[in-house]
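**Student:** quick one: sequence and predicted model below, then my questions.
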Amino acid sequence: MSHDDPDPAFPNPPDPRTLSAFVDDALPERERAAVLAYLELDARAAAQVADWRRQKAALQALCGAPERNEPVFMVVRTPSPWWRRAGLAACWLGVGAGLTLALGPLASRLPGGWGGFGGWNGSDTISFARRADIAYAVYTPERRHPVEVAATEEEHLINWLSKRLNRPLSVPSLQEYGYSLVGGRLLPGEAGPAAQFMYENTTGARLTLYVTGIARDETAFRLLRDGNRRTFYWVSDHMGYALSGPISEGKLREIAIDVCSDLGGKPESWQ
């Protein structure tokens, strides 16, 4: 049987979202039984489900297993599931980290620093800023499940991520700039967990704040550009912060300064 010639017993075979819910064990028992019966007849669909399960398991292992009773949302958008794109992004993060280590000694000799980082030569800092930019590109296009925990559970979100990063976290308000908190998620960082908080305005434009531990303690403030995306990033008290979005550099810098102040940093020390 093929998808082009469906079995008469299944005139409406399960679509990718239903198969995704099956992988996540999120279907009612009756629907789950129907999908199982369908997969027994469609070898190609069964192989695809098995492939998604392997990718999901690999991504969960990379990010860390969720706490018991913690919500985990998985979503598939035709033609590929989001964890495939996230997995690819994680692979690129690893490649980027390797290139950073390899090219780090050359960065200080390049005019203006390497790749638009404004001359900040700490390889761990470059890596966390790049991770923040990639995380923005991967997760902000999601419409239905852009975050793991929604803003309606803000207290739970903060407590969960604070526990995973082993440091008290807070979420700055961006309401004065027209952005409301959407929620947040846990991500793999360079040397441990990282957190991403997502904001959205009334037109649907989004900003993200990426937070992770950093070995060194800098006071510099730098800008990373990638296409129409910009990321202002800084380190304060051994924590790296990166604010990413597609808005103008001047406006993003203004917001970043306020965020730094709200989080206990000292933007007045930036040069």
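**Tutor:** Done, it's in.

**Student:** C-alpha from now on. contacts and neighbour counts both.
**Tutor:** Will do.

**Student:** residue boundaries of the strands in the protein?
**Tutor:** 76-77, 80-81, 149-150, 180-188, 193-200, 206-213, 221-226, 229-236, 239-245 (DSSP state E).

**Student:** dump the ones you listed to CSV, plus distance to residue 18 and mean neighbour count.
**Tutor:** Formatted as CSV, those follow (distance: least, C-alpha to C-alpha, whole Å; neighbours: other C-alpha atoms under 10 Å):
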stretch, distance to residue 18, mean neighbour count
strand 76-77, 9, 14
strand 80-81, 12, 15
strand 149-150, 22, 21
strand 180-188, 23, 22
strand 193-200, 27, 23
strand 206-213, 28, 25
strand 221-226, 35, 19
strand 229-236, 33, 24
strand 239-245, 32, 25
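
**Student:** take those and lay them out in a markdown table including distance to residue 122.
**Tutor:** Listed next are the strands of the chain as a markdown table, based on distance: least, C-alpha to C-alpha, whole Å:
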| stretch | distance to residue 122 |
| --- | --- |
| strand 76-77 | 37 |
| strand 80-81 | 34 |
| strand 149-150 | 32 |
| strand 180-188 | 19 |
| strand 193-200 | 18 |
| strand 206-213 | 14 |
| strand 221-226 | 12 |
| strand 229-236 | 11 |
| strand 239-245 | 12 |
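
**Student:** now the helices for the stretch 1-150 of the chain?
**Tutor:** Using DSSP state H, counting those that start in this stretch, the helices of the stretch 1-150 of the chain run over residues 16-23, 29-41, 43-63, 82-107, 123-139.

**Student:** buried set for the first one?
**Tutor:** Residues 16, 18, 19, 20, 21, 22, 23 are the ones in helix 16-23 that count as buried (16 or more other C-alpha atoms under 10 Å).

**Student:** that one - contacts with which helices or strands?
**Tutor:** helix 29-41, helix 43-63, strand 76-77 (3 or more C-alpha pairs under 8 Å, 6 or more residues apart in numbering; DSSP states H and E).

**Student:** hang on, the earlier thing: determine which stretch of the helices of the stretch 1-150 of the chain is the most buried.
**Tutor:** Counting by mean count of other C-alpha atoms under 10 Å, helix 123-139 has the highest mean neighbour count of those, with a mean of 22.

**Student:** quick check: angle from that helix to strand 229-236?
**Tutor:** Helix 123-139 runs at 140 degrees relative to strand 229-236, counting by axes from the mean of the first three to the mean of the last three C-alpha atoms, to 10 degrees.

**Student:** put this beside the first:
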Amino acid sequence: MIDNRKQLEAQLSAMLDGELSDADRAAVEALIQADAQARAQAEMLKSVDDFGRLHFADLLKEPVSLDLVRSIKTASEPRRAVRLPKAGPGRPRIKPTLNVVIASSLLMFSLGAGAGYMFASRPQMTTYADLAGDPNKAWLDDVVSNYRLFSRQSRHLVEVPAAESAHIVDWLMATTGVSFRIPDLRSEDLEFVGARLYSAGGRPVGQLVYRNRDAEVIAISFAKSLTPSDADMQEVIRDDIGLVVWHGQQASYVLTGPSSDAYLDGLAGKIAGII
């Protein structure tokens, strides 16, 4: 028989964690059925446990900062695992009381709310709102929409395969009016897959499609420029899509890929010197 409140809390907590033997679990369940006070305590503990799990799950859904994602992907050396000493024999295990569980749940809720506030109020990188005065904004919106749609394709990723590179150059030059060369990016671990043609901002846009070692799609889009020549590159983040935008003397270019790719800006610089 469980003869005190603290022991009952410990047994109820162990039962919720699935740590009781069949015999102990049956004894606790029998007590809950027979004792109204034990039943109320069990229900309260279960509600606190559910509350904590719910808000912890919500916290895991918070977006991870782009800086953290890029730091992980660009880490040069893996961290060495730290071997923790084994617990000594006979060391008693401390079970949290109901008050500790409630306090922990409330703390978790506060941390989740604080994290949400910080992410909501944190200044972001260049956004489309920042480009509102740019006459190319409309076509950039279409570039993003096109990438989001076609990059999920597999069988129909491109219209003309890489094997027909000569035809790709003639076809896209005649349609877009932009002279270009297909960059060889094998040194960057990018495989040229083929090309596409679509419309963005009311202009025909040529697109060269590549895949990296992770099977992620990297695309180069180009169209006749509506703005004066601007050598400066601008990096834009749109949700999970990253863009690097620049303008040549006759054409505007956009390199598009996953926003977690830390090398898009450097890759764009290399492409600008080739295309």
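**Tutor:** Received, thanks. Since we're looking at a predicted model, the values are computed, not measured.

**Student:** need the TM-score between these chains.
**Tutor:** Remark: TM-score between the superposed chains equals 0.51 [TM-score structural alignment, normalised by the length of structure 1]; 152 aligned residues with a C-alpha RMSD of 2.3 Å.

**Student:** circling back: Serialize the helices and strands packed on helix 16-23 of structure 1 to a markdown table and add fields for distance to residue 136 of structure 1.
**Tutor:** Converted to a markdown table, those look like this (distance: least, C-alpha to C-alpha, whole Å):
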| stretch | distance to residue 136 of structure 1 |
| --- | --- |
| helix 29-41 | 34 |
| helix 43-63 | 16 |
| strand 76-77 | 17 |
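
**Student:** ok, which of these comes nearest residue 236 of structure 1?
**Tutor:** Closest to residue 236 of structure 1 of those is helix 43-63 (C-alpha to C-alpha; 24.1 Å).

**Student:** in structure 2, what range does stretch 84-96 of structure 1 match?
**Tutor:** Under TM-score structural alignment, there is no match for stretch 84-96 of structure 1 anywhere in structure 2.

**Student:** quick one: residues in contact with that stretch.
**Tutor:** Here stretch 84-96 of structure 1 makes contact (C-alpha atoms under 8 Å, 6 or more residues apart in numbering) with 52, 55, 59, 127, 130, 131, 134, 135, 138.

**Student:** over to stretch 165-182 of structure 1?
**Tutor:** So stretch 165-182 of structure 1 is in contact with 147, 150-151, 158-159, 161-162, 192-195, 197-202, 206, 212-213, 255, 259, 262-263, going by C-alpha under 8 Å, 6+ apart.

**Student:** what does that stretch correspond to over in structure 2?
**Tutor:** Residues 176-193 of structure 2 are matched to stretch 165-182 of structure 1 when aligned by TM-score structural alignment.

**Student:** residue 221 of structure 1: which of the buried residues of helix 16-23 of structure 1 is nearest?
**Tutor:** Nearest to residue 221 of structure 1 among the buried residues of helix 16-23 of structure 1, with distances taken as C-alpha to C-alpha, is residue 20, at 41.2 Å.

**Student:** my read is that the closest one contacts residue 80, right?
**Tutor:** No. Counting by C-alpha atoms under 8 Å, residue 20 of structure 1 sits too far from residue 80 to count as a contact (10.3 Å).

**Student:** residue 44 of structure 1 pairs with which position in structure 2?
**Tutor:** Checking with TM-score structural alignment, residue 44 of structure 1 has no match.

**Student:** and what of residue 238 of structure 1?
**Tutor:** So residue 238 of structure 1 corresponds to residue 250, using TM-score structural alignment.

**Student:** number of nearby residues for the closest residue to its match other than its chain neighbours?
**Tutor:** Leaving aside its sequence neighbours, residue 250 of structure 2 sits nearest to residue 225 (C-alpha to C-alpha, 6 or more residues apart in numbering; 5.6 Å). Residues lying near residue 225 of structure 2 (other C-alpha atoms under 10 Å) number 18.

**Student:** residues contacting the counterpart of residue 225 of structure 2 in structure 1?
**Tutor:** Counting by TM-score structural alignment, residue 225 of structure 2 lines up with residue 214 in structure 1. Residues near residue 214 of structure 1 by C-alpha under 8 Å, 6+ apart: 124, 125, 235, 238, 239, 240.

**Student:** make CSV out of those and add distance to residue 225 of structure 1.
**Tutor:** Shown next, in CSV, are these (distance: C-alpha to C-alpha, whole Å):
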residue, distance to residue 225 of structure 1
124, 18
125, 15
235, 18
238, 23
239, 21
240, 17
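
**Student:** now structure 2: which of these match?
**Tutor:** Mapped onto structure 2 and checked by both residues aligned by TM-score structural alignment, their matches' C-alpha atoms under 8 Å, the contacts of residue 214 of structure 1 keep the contacts 235, 238, 239, 240.

**Student:** can you name the residues that contact the third one?
**Tutor:** Meaning residue 239 of structure 1. Contacts of residue 239 of structure 1 (C-alpha under 8 Å, 6+ apart): 211, 212, 213, 214, 217.

**Student:** how about the first one?
**Tutor:** By C-alpha under 8 Å, 6+ apart, the residues touching residue 235 of structure 1 are 214, 217, 218, 219, 220, 221, 241.

**Student:** let's see 6 Å
**Tutor:** In this structure, residue 235 of structure 1 makes contact with residue 218, judged by C-alpha atoms under 6 Å, 6 or more residues apart in numbering.

**Student:** could you measure from the residue nearest to residue 250 of structure 2 over to residue 145 of structure 2?
**Tutor:** 20 Å (C-alpha to C-alpha, to the nearest Å).

**Student:** and the closest residue to residue 249 of structure 1 other than its chain neighbours, how far is that from residue 247 of structure 1?
**Tutor:** Leaving aside its chain neighbours, residue 249 of structure 1 sits nearest to residue 230 (7.0 Å; criterion: C-alpha to C-alpha, 6+ apart). When distance is defined by C-alpha to C-alpha, residue 230 of structure 1 is 7 Å away from residue 247 of structure 1.

**Student:** overlap in contacts, these two.
**Tutor:** When contacts are counted by C-alpha under 6 Å, 6+ apart, residue 230 of structure 1 and residue 247 have no shared neighbour.
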